[in-house]
Each structure stands twice: as C-alpha cells, then as structure tokens.
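> when you get a sec, could you give me coordinates for this:
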Amino acid sequence: MSSPSVAASGATHHLMIMAYGGPDSLDDVGPYLMDVRNHRPTSDELIEEITERYRQIGGRSPILELTRAEAAGIEGALNDLAMDGERWKVWVAMRHWRPFIKDVMAEMQAAGVERTIGLVMAPHYSAMSIGGYYKRVESAESSIDVLPVERWNLNPGYLDALHDRLADALEKFPADERAGVPVIFTAHSLPERILENNDPYPDDLQETVAALVERMPGIDWHWAYQSAAMTPDPWLGPDAGEVIQQLQDAGKRNVLICPIGFVCEHVEILFDIDVEFRQLAEKLNMRLERIEMLNDHPSMLVGLAQVARGRAVDAGWIQ
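Below you'll find the model as predicted:
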C-alpha cells in the first residue's frame, strides 16, 4: 500500500460497498453455491433444498438491488458532508455473486481509481465473515489501495435505525401486551471454532445489544443465533428456534425477532425468519413478528457516510 497523501481540493474519493450476494434466478443457485462453498462439490440434494428456499421467496435474492439503494443513499450523504469541492463515488460489489469484488475492482482500476475505502454491509467483525471479504479484495490482485472499515456495530446512525425499527415493530402488538413482548436479537451463527482464535464476533454483537437495551429500559430481551449451516462442526448458539420454544414453554404467546446482524432482506430473513420461524411459532400457537429491515433507513446511511469519510480523514486522505 502506498503512502497516503491529502487529496487536492475538488478530488473524487471512492467507497466500495460490499455485500454477500445472492442468485438472480433459480438457475443461478447451483453456481452461487459453488462460489459460497469455495468450489467444493455441491450435492444435488443441497442445491434443490436451497433452490426451494429461493422459490418460496420469489425465485431470486433481492440483496443486490437493496445494496444499490443503500449505496445511492450513502453516496448522497457523503456528498452532503463533503467540503471544499470534494466529491464521492460509491461502488457496489458482491462477495459470492455478480458483480464480484474482483470484477468491480477491475472496473474501478480501468476508471483510474487509485484508492478506496472498503465497507462491508455487516456491522460486526469476524475474521471468517468480514475478514473473508478482504481476502477477496486481496485475491483480486488490483493496484487499488483499499482502506478497510472493519466494524460499525456501535455507530449511532445504525443504532438509531435499529431503535426506530424496533419501536415500530412493537406497535404491532396490542397496547396491553406490548410491554411484555419478548424480543429476540439475532445474528448469523458461525462455527464455534472461531472462538479458538479469540474472534471478536460475539463481543461485537453483545455490544450492540447492550447499546440497544440501554435505550429501551425494561425490554424483555433474549439472545440467539440463526441460520447455522448443516455441517458436522458445532455452530454458535443458542439457535433462535430453541429460544422461541423456550419462550413458549415459559407461557409466552408473543415474540418479536430483531435481526441485528443483517441490514436488508435476503434469504436468511425472508425464509429463515419469515417462513421457518413463523411456521414454528404458528405450531406453538404464538404470534411472531420481526422488525422491518434497515434497508435504506436514512439514519443508517448517514451514519455509514460518516464512518467512511471519518476513515478517510483518519488516514490523511482528506482534511
């Protein structure tokens, strides 16, 4: 990486937003899984199982269009924050599907981009998750300097957006039941082996939960992971399905899911929560709701613009 220098007035600065990616059609599920699985063979049974999940949520993943909407909002916020004629351009890249990180970086390089801030649309750091994106950046073998944002789990704009969505979701329940509605905060599970390397992922998550709970005194909150893969290795728990069952055993009839580890709709939300967990709740004679995802919530987008610009200022790229 070259030595940073302060950009001249009127320069264009760049931010590359990265998200997980998802198939654009049912025919894309097999190739998509091949990339997710690092080109290991994928059984026909697994392809059909995942294809059926996407079939039930509309036949495709909405993550690219949602991320592009987020990018447009962040770009607008960055240019609102800009000083002395500075300009910002935001690029969108996917880890496991088109437009792939390496292809977007090639496009950026062809456009003359020399350096960019990198920001993953996931607030909590893990070497397996966020670190994996930056391995893709390295493997792109681009000459572009990428300055990473590793975490934004306590960003005020992100927390404001979560608080708004959570408060709105609680309004779905009758007023006389609202105070006692259990809230399950969730994030994507990861293999337990990450703990062997003191991975900060669980701590990052609990910091977010603590910040939210501080804003909502008296909330009946619970913690769970979701969307663990079916592998021989143990994954972080407890699983959200188990917590829903425990709440029913304790006599609860309502439950609100608040996914803090995801910012927009994709299969882990639209299928894992909206289909599987809702079916479980119905079986248990419970009412299950979830928060509206953050998507392009203005508070989060402004917060991320501040994160990106602050990273550039700290690096001496701009003043």
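> from now on I want contacts and neighbour counts done on CA atoms only, so please keep to that.
OK.
> ranges for the strands of the protein?
12-19, 87-94, 115-120, 145-149, 183-188, 221-226, 254-259, 287-290 (DSSP state E).
> residue 242: which of these is closest?
Among those, the nearest to residue 242 by Cα to Cα is strand 221-226 (8.5 Å).
> if we can go back for a sec, export the strands of the chain as JSON lines, with columns for mean neighbour count and distance to residue 311.
Conversion of the strands of the chain to JSON lines gives the following (neighbours: other Cα atoms under 10 Å; distance: least, Cα to Cα, whole Å):
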{"stretch": "strand 12-19", "mean neighbour count": "22", "distance to residue 311": "11"}
{"stretch": "strand 87-94", "mean neighbour count": "21", "distance to residue 311": "14"}
{"stretch": "strand 115-120", "mean neighbour count": "24", "distance to residue 311": "7"}
{"stretch": "strand 145-149", "mean neighbour count": "19", "distance to residue 311": "7"}
{"stretch": "strand 183-188", "mean neighbour count": "22", "distance to residue 311": "25"}
{"stretch": "strand 221-226", "mean neighbour count": "20", "distance to residue 311": "30"}
{"stretch": "strand 254-259", "mean neighbour count": "24", "distance to residue 311": "26"}
{"stretch": "strand 287-290", "mean neighbour count": "19", "distance to residue 311": "33"}
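> those into CSV, with extra columns for distance to residue 307?
Formatted as CSV, the strands of the chain follow (distance: least, Cα to Cα, whole Å):
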stretch, distance to residue 307
strand 12-19, 11
strand 87-94, 13
strand 115-120, 9
strand 145-149, 8
strand 183-188, 22
strand 221-226, 26
strand 254-259, 21
strand 287-290, 27
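> and those strands: which comes nearest residue 312?
Comparing these by their distance to residue 312 (Cα to Cα), the top pick is strand 115-120, with 7.1 Å.
> another for comparison:
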Amino acid sequence: MALRPLALPRQLVRPAARTPLLSQTPRHHLATAVPPVTQDATSSKGPTAMVFLNMGGPSTTSEVEDFLSRLFADGDLIPLGRFQSYIGPLIAKRRTPKIQKQYADIGGGSPIRKWSEYQCEEMCKVLDKINPESAPHKPYVAFRYANPLTEEMYTRLLDDGFGRGKGGRAVAFTQYPQYSCSTTGSSLNELWKWQTRLEGKRGGNETSAGSIDWSVIDRWPTHPGLVEAFARNIEDQLKTYPEDRRSGVVLLFSAHSLPMSVVNRGDPYPAEVAATVHAVMQRLNFSNPYRLSWQSQVGPSAWLGAQTSDTVQEFVKRGQSDIVLVPIAFTSDHIETLYELDLEVMEEANSPGVKRAESLNDSPVFIQALADVARDHLQKGERCSKQMTLRCQGCKSERCLEQKKFFAGEQASSLVL
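Down below sits the predicted model:
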C-alpha cells in the first residue's frame, strides 16, 4: 500500500486547539519529513537481509481500524482470555474514532514506517562499510500490526532471491531494545509462523532445503551506542533550562507499560528497561534526580505503574515543575511520543518547565549504534542471545517454546526451557 506523505516541516506542527501557555514554547517533536536515503553497498559475500521488527503504526487514519483489530487480537500483547477473537474486534471498532482523531492531531498518521525504513537503510549503508564480509546488507521492515506486515516482508524476501532453494542469510533485528514476550516475542512468533507456512516442511517445523538461514538480535538494552544516543538527547534538552536550575531538573524516563499478568509471569522487560535507565544515568554521571514511569495502559486490568501522566501531575503539584520526559523504550517517534506525551501529558501539566527529550529518529549516533549491534552479531555467529533460550517462568505457551527452538537452532535448541 502506498504511503501518503506526511506534509510536516521540521518545525512544530500543532493541532488547532492548544493551551496559550504551551503555544509559547517552540517544540520539535511531531512527525517530520525523513531525509532521503541512498544505498551504498560495497558488496562482497552477501547479501544479508536485515529485517527490522517493530509494532508499527497506521500511516493514514483510514488504516487505524485494521491496525487496532490486529493489536487487540494479539494475546501476547494484550491478553483478553479465551474470548479474545470476539472481544478484540469489538474493542478495536469502539476505539477507532478516538484513535483516528489522535493520529489526525499528529499529522494524519504515524511516522514510524518512514523512520523505520530510513533507520534500516542508513544502518545498512554503515554496515556495508564496517562489515564488508557480509555485504551487501539489504534493508527490510516487518511490522506486527501495520503495513508492511510480516507476511508481506517475507514474500518480498522470497521474491528478492532469498530462500526457495537458494538459501541466504537474514537477521531479525528487534527495534524494541528491551525484550518482552508481548513485543519482541510476539513479533518473533509471527515471523516463525510465516517461516513455517512459506518454507517449512509439511507436517512439521523442519525447514526445507535452501530455506532462509535466520538469526535474531533479540535485545540490546545497555549497548553503549544506544546509551550514548539517549544521553546526548537528554543533555541537549537540559541545556534549554537556566544554568542555575539545570541540575535540579527531574529526568522522567517513560516506557510502555505491561499488564501485571505478563509481569508476574516473569517477563524480563521491566528489568531490562531499568537496566537501560541505569546505564544512561551512569553515562550522565547521575547529574540529575530521575525516576522510571510507565505509559499507555489499556483496559481495566492491573498494569505496571506508576503511570507517567500521574507522576508528572504529582511532581507539578509538589512544586517540581522542571521535568524532562525521556521515551526510553522507543527508537523513533510515534503516537506514544507525539500524542500521549506531547499532547496529553505535557498539556495536562500546564507548565513550561515540562519538556521532552528528542526521540532517536535520525540521530547519527543511533544509526551508528544500530550498525555496531548488527556487526557484533554477525561476527559472533550466534543464532540468538542465551537469554532468549529461557522462557518466562510461568510461560505455558507451546508456540513460544517452538519459536524459541527454531531461532536457537539445532545446536542450542536443547537449551530452550
């Protein structure tokens, strides 16, 4: 499906209705035009397919209902019990008008596809130079709930000469730096499903001869390049405060929340997000007070807290009105940053001291970090991390078990528990 360009300048693009207080403060956080990309593969023994995995987002408001239907049908992300296939579409239909308005307020759609494609292609250009033995590196994006969907990406891989008896190497590179069964795990479940359908032998999960050789970059929460990219964006925002107030600004790291049923099952995500936060604060020499909060709770069930919106409100009530929001689990702008943080949390705070650090988007430091992560993975020759071989302590999913065995490979599948 063709993308409708988001006609948004680099400067702030605001909805019509804004509070007078915030309208005085220039911002740079809404969807922006993505710089053009030119591929510069040096070529040698490749090609290697580099597949970015992410949740995705609707590129136009007309795609919102399909996006929500897929999202609420995914029990890995939002567990709704045995009636999920019935309840999920109802929730999606009911929420569609509200979410369509939110996307309209940030320019008519999510920029996550544009940023993901840009980041992947730019990373491949760097990777061709720093790891020429696996070049050329070919960029692909696979979204869980929006175009391009996983099955679309897999078909492209096959059409481009991977698999179908020709073999070839592909790396599934999660764009969730911190692993969760509800995000990376769900994306890998979907990838494994389509691998089985399109390349698996009938009657089992064995791969056919000449199928794609997969490996996975399944987490990278404390990679030095990722930490550096976050730290620099925080430092840039801190410089906007008067020097005498700068060290007292609270850094409020915010990540997408999880249902407590998922947390209590043993999901590693909260610990890995906390590890990223601690690594960033180490890089900043613990220059400021900081906290970690959680956002994007959906539905009446218990979710991991404290909630970001509540945290900001409480700080402001107590007189702490200098706060920098840091989206620590997101690798580019999308609705959780552009709408939820910028147009809900910040406007409700009604304080000019509440600001947000830039998202990673087109950060050269971040692009280099992506390439470094990929190069290290390719040179180590690992199928996945050792952490991925462990299921959550309370996991009962046979699909998760089989998916992990597949990506771990024949030699490491016996480690999958």
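> TM-score for these two?
Their TM-score after superposition, calculated using TM-score structural alignment, normalised by the length of structure 1, is reported as 0.91; 307 aligned residues with a Cα RMSD of 1.8 Å.
> hang on, the earlier thing: can you say which of the strands of structure 1 is nearest to residue 108 of structure 1?
Here strand 87-94 is closest among these (Cα to Cα), at 8.3 Å.
> how far does the closest one sit from the chain's center?
Relative to the centre of its chain, strand 87-94 of structure 1 is centred 17 Å away, using Cα atoms, centre = their mean, to the nearest Å.
> could you tell me where that strand falls in structure 2?
Counting by TM-score structural alignment, strand 87-94 of structure 1 falls onto residues 136-143 of structure 2.
> in structure 1, what range does stretch 254-263 of structure 2 match?
Mapped onto structure 1 using TM-score structural alignment, stretch 254-263 of structure 2 spans residues 186-195.
> mind listing what's buried along that stretch?
Buried positions in stretch 186-195 of structure 1, judged by neighbour count with 16 or more other Cα atoms under 10 Å: 186-191, 194.
> swap in stretch 365-381 of structure 2?
Buried residues in stretch 365-381 of structure 2 (16+ other Cα under 10 Å): 365-375, 377-378.
> what of stretch 22-35 of structure 1?
Buried-residue list, stretch 22-35 of structure 1, by 16+ other Cα under 10 Å: 22-24, 26, 29-33.
> what residues in structure 2 pair up with that stretch?
Residue span in structure 2 matched to stretch 22-35 of structure 1, by TM-score structural alignment: 57-70.
> and that stretch, end to end?
Stretch 57-70 of structure 2 has an end-to-end distance of 11 Å (Cα to Cα, to the nearest Å).
> for that stretch, which outside residues touch it?
Contact with stretch 57-70 of structure 2 is made by 3-4, 88-89, 92-93, 96, 99-100, 103-104, 108-113, 145-147, 334, as judged by Cα atoms under 8 Å, 6 or more residues apart in numbering.
> ditto for stretch 169-180 of structure 2
Outside stretch 169-180 of structure 2, the residues that reach it (Cα under 8 Å, 6+ apart) are 47-54, 162, 183-185, 212-221, 267-269, 272-273, 329-331, 374.
> ditto for stretch 64-78 of structure 1
Stretch 64-78 of structure 1 is contacted by residues 17, 19, 21-22, 87-92, 94, 264-265, 295-296, 298, 301-302, 304-306, 309 when judged by Cα under 8 Å, 6+ apart.
> what's the average distance of it to structure 2?
Its aligned residues in structure 2 lie a mean 0.8 Å from stretch 64-78 of structure 1 after superposition (mean Cα distance after the TM-score superposition for structure 1).
> whereabouts in structure 2 does that stretch align?
So stretch 64-78 of structure 1 sits over residues 113-127 in structure 2, by TM-score structural alignment.
> what do you get for stretch 294-313 of structure 1?
If you align by TM-score structural alignment, stretch 294-313 of structure 1 falls on residues 360-379 of structure 2.
> and that stretch, how far from the chain's centre?
14 Å.
> same question for stretch 142-153 of structure 2.
Offset of stretch 142-153 of structure 2 from its chain centre (Cα atoms, centre = their mean): 14 Å.
> ditto for stretch 37-45 of structure 1
24 Å.
> same question, stretch 111-129 of structure 2
Put simply, stretch 111-129 of structure 2 sits 14 Å off its chain's centre (Cα atoms, centre = their mean).
> and what of stretch 73-89 of structure 1?
Taking mean C-alpha positions (Cα atoms, centre = their mean), stretch 73-89 of structure 1 and its chain are 23 Å apart.
> how about stretch 242-252 of structure 2?
For stretch 242-252 of structure 2, the separation from the chain centroid amounts to 28 Å (computed by Cα atoms, centre = their mean).
> equivalent analysis for stretch 296-304 of structure 2, please.
How far stretch 296-304 of structure 2 lies from its chain's middle: 19 Å, per Cα atoms, centre = their mean.
> so what's the spatially closest residue to residue 134 of structure 2 that is not a sequence neighbour up against?
Leaving aside its chain neighbours, residue 134 of structure 2 sits nearest to residue 46 (4.8 Å; criterion: Cα to Cα, 6 or more residues apart in numbering). With contacts defined as Cα under 8 Å, 6+ apart, residue 46 of structure 2 is in contact with 133-137.
> in structure 1, which of the residues you listed still touch?
Contacts from these that recur in structure 1, judged by both residues aligned by TM-score structural alignment, their matches' Cα atoms under 8 Å, are 134-136.
> for the nearest residue to residue 353 of structure 2 once chain neighbours are set aside, give its distance to residue 293 of structure 2.
Of all residues not flanking residue 353 of structure 2 in the chain, residue 322 sits nearest, at 4.4 Å (Cα to Cα, 6+ apart). Using Cα to Cα, one obtains 16 Å as the distance from residue 322 of structure 2 to residue 293 of structure 2.
> also residue 287 of structure 2?
Per Cα to Cα, residue 287 of structure 2 is found 19 Å from residue 293 of structure 2.
> likewise for residue 143 of structure 2?
26 Å.
> with residue 407 of structure 2 instead?
Shown here: residue 407 of structure 2 relative to residue 293 of structure 2, a distance of 32 Å by Cα to Cα.
> same check on residue 175 of structure 2?
20 Å.
> surely residue 291 of structure 1 meets residue 166?
Yes. Taking contacts as Cα atoms under 8 Å, residue 291 of structure 1 lies within contact range of residue 166: 5.8 Å.
> counting residues, name the longest helix you see in structure 1.
The longest helix of structure 1 (DSSP state H) is helix 63-81.
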